[in-house]
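1. show me how the following folds:
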Amino acid sequence: MEFISQPWPWYVAGPLIAFIMLSLLLSGKRFGLSSNLRSMCSIMGAGKHCEFFDFNWKAQSWNLIFAVGLIAGGFIANQWMGADGVNISQQTIAELENMGVINPGQSMVPSELFSWDNLLTIKGLIAVILGGFLVGFGARYAGGCTSGHAISGLSDLQLPSLIAVIGFFIGGLAITYFVTPFLLNL
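-> Okay, the predicted model is just below:
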């Protein structure tokens, strides 16, 4: 079965996101994926040991279903929608090749950092463990993840979400320009 491999145009995807956000705002719900970790910990009984996890997770079950849908959608897109690579500029390709990336743009992420073979290397451990810790800490410290702040918080015109999104972009740029080249050259 072959599907169209092009992303949806902005004039289709944008209004759909706006419709979903308006529906969530009108129903009093807030979107964010990092809250699913709290729900999963609560489901597993962490509320018995920590007050933070002692809440009614069933009220957030819609968000858990959304997260499962994201995973299923990612799988479907990867298997049948032709995610063959990334369209990047020739200058970026040249810079990545200088850092040791083989065939940049041919896959979604450089296999020199993100592959099962590299997971147990020094750079793989730094990327996964330290990166995962920093993302988790940052999401908790900011009071939500990038999707929660950038989509839900900005839709609700929340100043803390604007500040968090600016911080996420600054952090992403810093990692891109300072940490990633270091990891690739390890």
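2. okay, CA-based contacts and neighbour counts for the rest of this
-> OK.
3. assign Trp116 to helix, strand or coil.
-> Secondary structure state of Trp116, per DSSP: H, G, I helix; E, B strand; the rest coil, is coil.
4. quick check: it vs Gly144, distance?
-> Computed with Cα to Cα, to the nearest Å, the distance linking Trp116 and Gly144 is 29 Å.
5. which of the two has more neighbours?
-> Just comparing Trp116 and Gly144: by other Cα atoms under 10 Å the higher neighbour count belongs to Gly144, 21 against 10.
6. and the more buried one, how far from Phe133?
-> Gly144 sits 15 Å away from Phe133 when distances are taken as Cα to Cα.
7. ok, longest helix in the protein?
-> As far as residue count goes, and with DSSP state H defining each element, the longest helix of the chain is helix 61-80.
8. helices or strands up against that one?
-> helix 35-43 (3 or more Cα pairs under 8 Å, 6 or more residues apart in numbering; DSSP states H and E).
9. enumerate every residue touching the residue of the chain most remote from its centre.
-> The outermost residue of the chain, judged against the average C-alpha position, is Lys48 (29.4 Å), by Cα atoms, centre = their mean. Lys48 sits next to Asp54 when contact means Cα atoms under 8 Å, 6 or more residues apart in numbering.
10. what does Val128 give?
-> Taking Cα under 8 Å, 6+ apart as the definition of contact, the neighbours of Val128 are Leu119.
11. where does it land in three-state SS?
-> Here Val128 takes the helix state, with states given by three-state DSSP.
12. what number of residues lie near Trp62?
-> As a burial measure, the neighbour count of Trp62 was computed by other Cα under 10 Å and equals 13.
13. the one 4 residues further on now?
-> Burial of Phe66, expressed as a neighbour count using other Cα under 10 Å, amounts to 15.
14. run this one through as well so I can compare:
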Amino acid sequence: MNLILEPWPWYISGPLIALTMAILILMGKRFGMSSNLRTLCAIGGAGKLAGFFKFDWKAQRWNLLVALGVLIGGFIAQNFLSPNDAVAISENTITKLNTLGFKDGGQAYMPQALFENKVFSNPKNLVLLILGGFLVGFGARYAGGCTSGHAISGLSNLQLPSLIAVIGFFVGGLIMTHLIFPILF
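-> A predicted model of the protein is given here:
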């Protein structure tokens, strides 16, 4: 197996995630990407406008390195470690995507119908993007963290609120995928 040009199997990537979490737990750190947005806002002076952003952001600088690593790792994976953009999904899923208007189902990770620049010229899409961004931001704040924070860090720490949040994320994702998304598209 060529690990560079194939997706890493669970028995390599899973233990690497577990090792990362063990190191963070031993260091007394919690992982989550939404906290990076809070830190960036605090650095930018948002603490003058809202008390939520008034905190010692310098203590969270390490987490910004995690975010930078995610960006660099994603760039390297996309441009140097991925043999093609095809997604291994079932023919049934591709057929369903085609009926919803996504003609590139199974050909790329990001459908052009949602991620091309033309999306920004459609008022309906702009409203959906803004509303979706607001709901994700509100949900991450209301849940006390984002999906990565709860699913990886919170569950690693055996936190019941994280388990409840992750169950909510999955239920919400299923409702969106099977009920709301087909109505919108």
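15. how far does the longest helix of structure 1 sit from its chain's centre?
-> On the basis of Cα atoms, centre = their mean, to the nearest Å, helix 61-80 of structure 1 is displaced by 13 Å from the centre of the chain it belongs to.
16. pretty sure Pro110 of structure 1 contacts Met99?
-> No. Counting by Cα atoms under 8 Å, Pro110 of structure 1 sits too far from Met99 to count as a contact (11.0 Å).
17. superpose on structure 2 and give me the mean offset of the longest helix of structure 1.
-> Helix 61-80 of structure 1, aligned to structure 2 and superposed, deviates on average by 1.1 Å (mean Cα distance after the TM-score superposition for structure 1).
18. give the buried residues for that helix.
-> Along helix 61-80 of structure 1, these residues count as buried under the neighbour rule (16 or more other Cα atoms under 10 Å): Asn63, Leu64, Ala67.
19. check contacts around the last one.
-> With contacts defined as Cα under 8 Å, 6+ apart, Ala67 of structure 1 is in contact with Leu33, Asn36.
20. again, but for the second one
-> Leu64 of structure 1 makes contacts with Asn36, Ser39, as judged by Cα under 8 Å, 6+ apart.
21. and the angle for the helix or strand where Gly131 of structure 1 lies with helix 35-43?
-> With elements taken from DSSP states H and E, the one containing Gly131 of structure 1 is helix 131-141. Here the directions of helix 131-141 of structure 1 and helix 35-43 differ by 90 degrees (axes from the mean of the first three to the mean of the last three Cα atoms, to 10 degrees).
22. show me what helix 131-141 of structure 1 is in contact with.
-> Counting by Cα under 8 Å, 6+ apart, Ser34, Cys145, Thr146 sit against helix 131-141 of structure 1.
23. would you map the helices across structure 2?
-> When secondary structure is read from DSSP H, structure 2 shows helices at 10-26, 34-43, 61-80, 91-99, 112-115, 123-142, 147-148, 155-156, 160-175, 181-184.
24. nearest to Ile4 of structure 2, of these?
-> Nearest of those to Ile4 of structure 2, taken as Cα to Cα: helix 61-80 at 8.8 Å.
25. and the angle for the closest one with helix 34-43?
-> Here helix 61-80 of structure 2 runs at 120 degrees with respect to helix 34-43, directions being taken by the same axes, to 10 degrees.
26. what is the aligned counterpart of Glu95 of structure 1 in structure 2?
-> In structure 2, the position corresponding to Glu95 of structure 1 is occupied by Lys96, as judged by TM-score structural alignment.
27. can you count the residues close to its match?
-> Around Lys96 of structure 2 sit 13 other residues, with neighbours defined as other Cα under 10 Å.
28. gap between it and Phe170 of structure 2?
-> Plainly put, Lys96 of structure 2 is 20 Å away from Phe170 of structure 2 if you go by Cα to Cα.
29. pull the number of nearby residues for Ser147 of structure 1.
-> Per other Cα under 10 Å, the neighbour tally for Ser147 of structure 1 reads 15.
30. would you confirm that it contacts Gly32?
-> Yes. Judged on Cα under 8 Å, Ser147 of structure 1 makes contact with Gly32 at a distance of 5.7 Å.
31. from Gly172 of structure 2, how far off is the match of Glu95 of structure 1?
-> 20 Å.
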